[in-house]
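Visitor: I'll drop the sequence and a predicted model, then ask my questions.
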Amino acid sequence: MTPAARIAAAIDVLSEIEERRRPASDALKEWGISHRFAGSKDRANIASLVYDALRRKSSAAWIMGDATPRAIMLGALRLQRNYTIDQIASLCSGERYAPAPLSESERERLDRPDLSQAPAWIAGDFPEWLEPSLRRAFSGNVAVEMQALDARAPLDLRVNLLKAAGREEAREALSHFGAIDTLISPLGLRIITAEDGRGPAVQTEPAYIKGLIEIQDEGSQLAALLTGAQPGEQVVDLCAGGGGKTLALAAMMENRGQIYASDLDPRRLAPIHARLARAGARNVQVRTPRAGSDVLADLDGRIDLVLVDAPCTGTGTWRRNPDSKWRVRPGSLEIRCREQATVLDRAARLVRPGGRIAYVTCSVLPEENDAAVAGLCEREPYIVALDPAEMVARSGLPLDAGRIRTTNGLQLSPYRTGTDGFYISVLERRSNPA
């Protein structure tokens, strides 16, 4: 397919998403099935165009004065990909499978893509109803913070010290991908994605197959490091899912002590067994939930560290999932907040006096972060949130706590730390009420 035909196809996919309110992944899959002539590179490039347009959906519509799929695509080519008017015009020739030529109005608007008078929710490309929450999180920097979430995410890897001698060994094994050290995590490597938005297939690399590396955003790595997990401790990963942070904790603990990995949804735990074996993590006991039975009941009051990687809206991962930001609704936020309270209350029953709860989300919304922690502290007066600066000091990480601290924790973001938007709070159970 020609570049122009790919743009026309991307506009068709955007129309399908808009008209049928479908997830982008479903619309792209269906397009690929019905257009089997398109090769893998064509499909990847079309997907990249669609996701770039979704990243800049509001701002592209603003500069074009039109919210049609064509207008959003043209605006995104200008804003997200920095195409010149002449480049866009050459792609919109109307010949064969190319989009129709630019109108005079389209040319004028593409010539002056001005967002200076746009409200924050337009300039930052996020749902308008979230602006009050985001202003509480970021104050006057809302548009800047959200624009950083419009960028494509790099491919981050965590070096597994249960298998690798150190970061240098893994970096050298991936030198052909241009892997570089992450700025903050001492275990991280970063690979910049290609123009089509795809990263290399590291899962086929010997370093991955042998367990030297795991795919994990630097923010997620930092969240694990900030828990302060120590060799010999008794740890529960309450929302373990596929096991990304479980593996990180096992490496921190040098395979000493015990990690109990569980999740409310047994289907989410399915990948963890193969990942544990590949990583060489031997101190993990997976406890799959059973209907009508609390598989963690015998651990109540005995645990040194409970990790709560809570279910959340995922607003901090919008650079990886730009489609999801236009599908989040007030009702889904309310559901997530209730779920967070439930898992925090369960964590409170597990942790021993003197033990810790590490509460983590991939969200930038205060309702899911500081408010959730404050709610637990109100319900459990023996549980107190650590001062964020103390949390950073204990970790030894080169983090500017003053820049990223909130009332009860730390808020990472692409703009502040170059990571996904993770929130981390560490709480302690005291012997007496605070």
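Guide: Received, thanks. Small disclaimer: the values here were computed from a predicted structure and weren't measured.
Visitor: CA atoms for contacts and neighbours, from now on please.
Guide: Will do.
Visitor: what about the strands in the stretch 301-434 of the chain?
Guide: 303-309, 351-361, 383-385, 410-411, 423-429 (DSSP state E, counting those that start in this stretch).
Visitor: Packed most tightly, which of those strands would that be?
Guide: strand 410-411 (a mean of 30; mean count of other CA atoms under 10 Å).
Visitor: these two touch, right, D156 and D181?
Guide: No. Using CA atoms under 8 Å, D156 makes no contact with D181, being 9.5 Å away.
Visitor: Can you pull the residues that touch both of the two?
Guide: Common contacts of D156 and D181 (CA atoms under 8 Å, 6 or more residues apart in numbering): G188, L189, R190.
Visitor: Can you tell me which of those is nearest R379?
Guide: The shortest gap between R379 and any of these belongs to G188, at 37.0 Å (CA to CA).
Visitor: Can you classify the closest residue to R6 other than its chain neighbours by secondary structure?
Guide: Of all residues not flanking R6 in the chain, I46 sits nearest, at 5.6 Å (CA to CA, 6 or more residues apart in numbering). Assigned by DSSP: H, G, I helix; E, B strand; the rest coil, the conformation of I46 is helix.
Visitor: about what we covered before: higher neighbour count, D156 and D181?
Guide: Neighbour tally, D156 and D181, criterion other CA atoms under 10 Å: the higher count belongs to D156, 25 against 17.
Visitor: any idea which element L54 lies in?
Guide: With secondary structure defined by DSSP states H and E, L54 is part of helix 40-55.
Visitor: Quick one: list the elements packing against that helix.
Guide: Using 3 or more CA pairs under 8 Å, 6 or more residues apart in numbering; DSSP states H and E, the elements in contact with helix 40-55 are helix 3-20, helix 24-34, helix 69-79.
Visitor: mind redoing it with 10 Å?
Guide: helix 3-20, helix 24-34, helix 57-64, helix 69-79 (3 or more CA pairs under 10 Å, 6 or more residues apart in numbering; DSSP states H and E).
Visitor: Could you tell me the angle between the lengthiest helix in the chain and strand 303-309?
Guide: Longest helix in the chain, counting residues (DSSP state H): helix 330-350. Helix 330-350 runs at 170 degrees relative to strand 303-309, counting by axes from the mean of the first three to the mean of the last three CA atoms, to 10 degrees.
Visitor: Could you tell me the angle between helix 330-350 and strand 351-361?
Guide: Going by the same axes, to 10 degrees, helix 330-350 makes 160 degrees with strand 351-361.
Visitor: Could I get the buried residue list for helix 330-350?
Guide: By neighbour count with 16 or more other CA atoms under 10 Å, helix 330-350 contains the buried residues 333, 336-337, 339-341, 343-344, 346-350.
Visitor: gap between the nearest residue to Y423 once chain neighbours are set aside and E214?
Guide: Spatial nearest neighbour of Y423, excluding adjacent residues (CA to CA, 6+ apart): Q411 at 4.6 Å. According to CA to CA, to the nearest Å, Q411 stands 23 Å off from E214.
Visitor: one more structure, for comparison:
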Amino acid sequence: MGELYNELGKAYSFLTDYREAVSQFTKAISHALDRDGWAKYNVNLAYVYRRMSEFDTSYRYLSLVYEFVEELSPLQQGHLLLNLSAIHGLNGFYEQAIDCARRSLDAYSAANTHHYDARLYGNLGLAYRELGNYDKAERYLEIAMQLSGDRWIGVFPELGFVYLLQGELDKGLACAQRALRIVWSSLISYDKEDLAILCRFLAQIAKQSNKTQLAIRLAEKAQVFYGQIGMWRKWQDLDSEMTDLLQNSPPSNLIDGSALSFSEISTFLNCLDVVNSQEIIHKNISNLLDMRVHYTKLLATALRLSEQDQNDLVLAARFSDYGLTALESEVVLNPHRSPQAFEQYKQHPNLSVLMLRTFNLPERILDIVADHHENYDGTGFPMGKKQGEIHYLARVLAVVDKYVSRVVMDEMRHSEIVKEIVGQSGTVFDPTVVSAFRKLFEIDGMP
């Protein structure tokens, strides 16, 4: 039962329903079967409190686990010390953050896992940056960048801030350029905190290029992301920064922005606006989009899709309902209220494609968006395609979309939704996709 409650806690944490996550992790702790399980659940609970900006509470739970650190497996030691490193850094205890990060790296090495190395080197870089040791900050952030490849977009702006602090404006611009190039490859699949960091860094670049209005737009977007994930201290910091942008005169050390495409930054912002415009349709749409991306990634991995297909699928998952923003809210929220309303609703995939074309997205992504409401037996919309006529990735997205919509919008039980999807295999959904999706929820061979 402990693992079940733990998984539920992780799901609620992903949906930023932190209070419910706290409840589930607390239940997991009470059902722990051994010291490692107890430690894992407490560390997860501490992580949630950290995301809620309740740093003292987070530290209290981590300190409780630390009393038994020598009894833990190397893997759980690594998890504990990783989180202690993060909370020490947030509380301004940078030397302790460095010590915990180093010890976490050693523990993970003993456990023969290096999954978290990039984050730990990033923590080291951030701590040294706050201590004013920019040489070490640069060194460790560069290691983090090399280890993460394109997977951690947040490391580029963090390194860029180090360059700006040292007056190395050209290197700061290069970080901005690289971040923008990478973010287009799998836009909006990144963590919202990382996107907030990127927007904040680009705001600083825009400010030092005397593009105040663009800087304010970027800072506001960063604030939106921080607000959505409950990081209110960061939100307040940005409030102060925007006041500074409005009141202060242009900086004396202006950046020559000719090497950076500000039109590309504007397009990036417009795409973020697409996501946010979908989120205002209903209070739960933000959670729906995040959860849809989450399960899209899981299913894409299970199906062993190529990296390109995974990136395309994530983009389609984020953007596929953009056309709904062009319809009346009554139609969107209750499409079956009349035959006329449903006919309008059925056109939203086509509307999404037309509206997204202005962002020059590849046609292969637009094809997924166009087909994501088609049914395997030809009874879907808008074109009534069937089986192989439907883009394969659209068939993948259709299964995820049904599951997430039922969970988030209809608040149905997980078991009922899976039963419904399995029952529609071969009619509404591609049987091979349904089979892979069902296996996502099997534990030790049991459904």
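Guide: Structure's in. What do you need? Note that the structure is a prediction, hence the values are computed from the model and not measured.
Visitor: Overlay the chains and give the TM-score.
Guide: Scored against TM-score structural alignment, normalised by the length of structure 1, the superposed chains reach a TM-score of 0.27; 191 aligned residues with a CA RMSD of 7.1 Å.
Visitor: re earlier: among the shared contacts of D156 and D181 of structure 1, which ones are in strands?
Guide: G188, L189, R190 (DSSP state E).
Visitor: Helices of the stretch 51-200 of structure 1, residue ranges please.
Guide: 57-64, 69-79, 85-91, 104-111, 120-123, 131-138, 142-148, 167-173 (DSSP state H, counting those that start in this stretch).
Visitor: Tell me which of the ones you listed sits nearest to A389 of structure 1.
Guide: Between the helices of the stretch 51-200 of structure 1, helix 131-138 lies closest to A389 of structure 1; by CA to CA that is 17.8 Å.
Visitor: What is the closest one packed up against?
Guide: Partner elements for helix 131-138 of structure 1 (3+ CA pairs under 10 Å, 6+ apart): helix 120-123, helix 142-148.
Visitor: got the ones you listed as TSV, with distance to E19 of structure 1 and mean neighbour count columns?
Guide: Shown next, in TSV, are these (distance: least, CA to CA, whole Å; neighbours: other CA atoms under 10 Å):
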stretch	distance to E19 of structure 1	mean neighbour count
helix 120-123	21	21
helix 142-148	26	20
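Visitor: Turn the ones you listed into CSV, columns for distance to L305 of structure 1.
Guide: Converted to CSV, these look like this (distance: least, CA to CA, whole Å):
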stretch, distance to L305 of structure 1
helix 120-123, 39
helix 142-148, 32
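Visitor: Out of those, which gets nearest to R6 of structure 1?
Guide: helix 142-148 (25.5 Å).
Visitor: packing partners for that closest one?
Guide: helix 120-123, helix 131-138, helix 414-417.
Visitor: Pick the most deeply packed of those.
Guide: helix 120-123 (a mean of 21).
Visitor: Helix or strand next in line after the helix or strand hosting I205 of structure 2, which one?
Guide: Taking DSSP H and E as the criterion, I205 of structure 2 maps to helix 192-208. As assigned by DSSP H and E, the chain's next helix or strand after helix 192-208 of structure 2 is helix 212-228.
Visitor: how far off helix 192-208 does that next one point, in degrees?
Guide: Using the same axes, to 10 degrees: helix 212-228 of structure 2 against helix 192-208 is 160 degrees.
Visitor: For the following helix or strand past helix 212-228 of structure 2, buried residues please.
Guide: Proceeding N to C from helix 212-228 of structure 2, the next assigned helix or strand is helix 232-247, under DSSP H and E. By neighbour count with 16+ other CA under 10 Å, helix 232-247 of structure 2 contains the buried residues W232, K234, W235, L238, E241, M242, L245.
Visitor: Give me the next element, helix or strand, following helix 232-247 of structure 2.
Guide: helix 262-279.
Visitor: Does anything pack onto that next one? Which helices or strands?
Guide: helix 169-185, helix 192-208, helix 212-228, helix 285-302, helix 307-319, helix 348-356.
Visitor: Out of those helices, which is the most enclosed?
Guide: Most buried among those, counting by mean count of other CA under 10 Å: helix 192-208, with a mean of 24.
Visitor: helices or strands next to it in the packing?
Guide: Counting by 3+ CA pairs under 10 Å, 6+ apart, helix 192-208 of structure 2 packs on helix 155-165, helix 169-185, helix 212-228, helix 232-247, helix 262-279.
Visitor: Of all those, which one is nearest L90 of structure 2?
Guide: helix 232-247 (10.2 Å).
Visitor: Which other helices and strands does the closest one contact?
Guide: helix 192-208, helix 212-228.
Visitor: Tell me which of the helices and strands packed on helix 192-208 of structure 2 lies nearest to K439 of structure 2.
Guide: helix 169-185 (28.4 Å).
Visitor: what is the orientation angle of that closest one with helix 192-208?
Guide: 140 degrees.
Visitor: orientation of helix 169-185 of structure 2 relative to helix 262-279 in degrees?
Guide: Using the same axes, to 10 degrees: helix 169-185 of structure 2 against helix 262-279 is 40 degrees.
Visitor: could you say what helices and strands helix 169-185 of structure 2 packs with?
Guide: Against helix 169-185 of structure 2 (3+ CA pairs under 10 Å, 6+ apart) you get helix 155-165, helix 192-208, helix 262-279, helix 307-319.
Visitor: Dump these into TSV; add distance to I143 of structure 2 as well.
Guide: Converted to TSV, these look like this (distance: least, CA to CA, whole Å):
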stretch	distance to I143 of structure 2
helix 155-165	10
helix 192-208	18
helix 262-279	26
helix 307-319	23
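Visitor: so which of the shared contacts of D156 and D181 of structure 1 comes closest to A5 of structure 1?
Guide: R190 (32.5 Å).
Visitor: so that closest one sits right up against I180, yeah?
Guide: Yes. Between R190 of structure 1 and I180 there is a contact under CA atoms under 10 Å: 5.3 Å.
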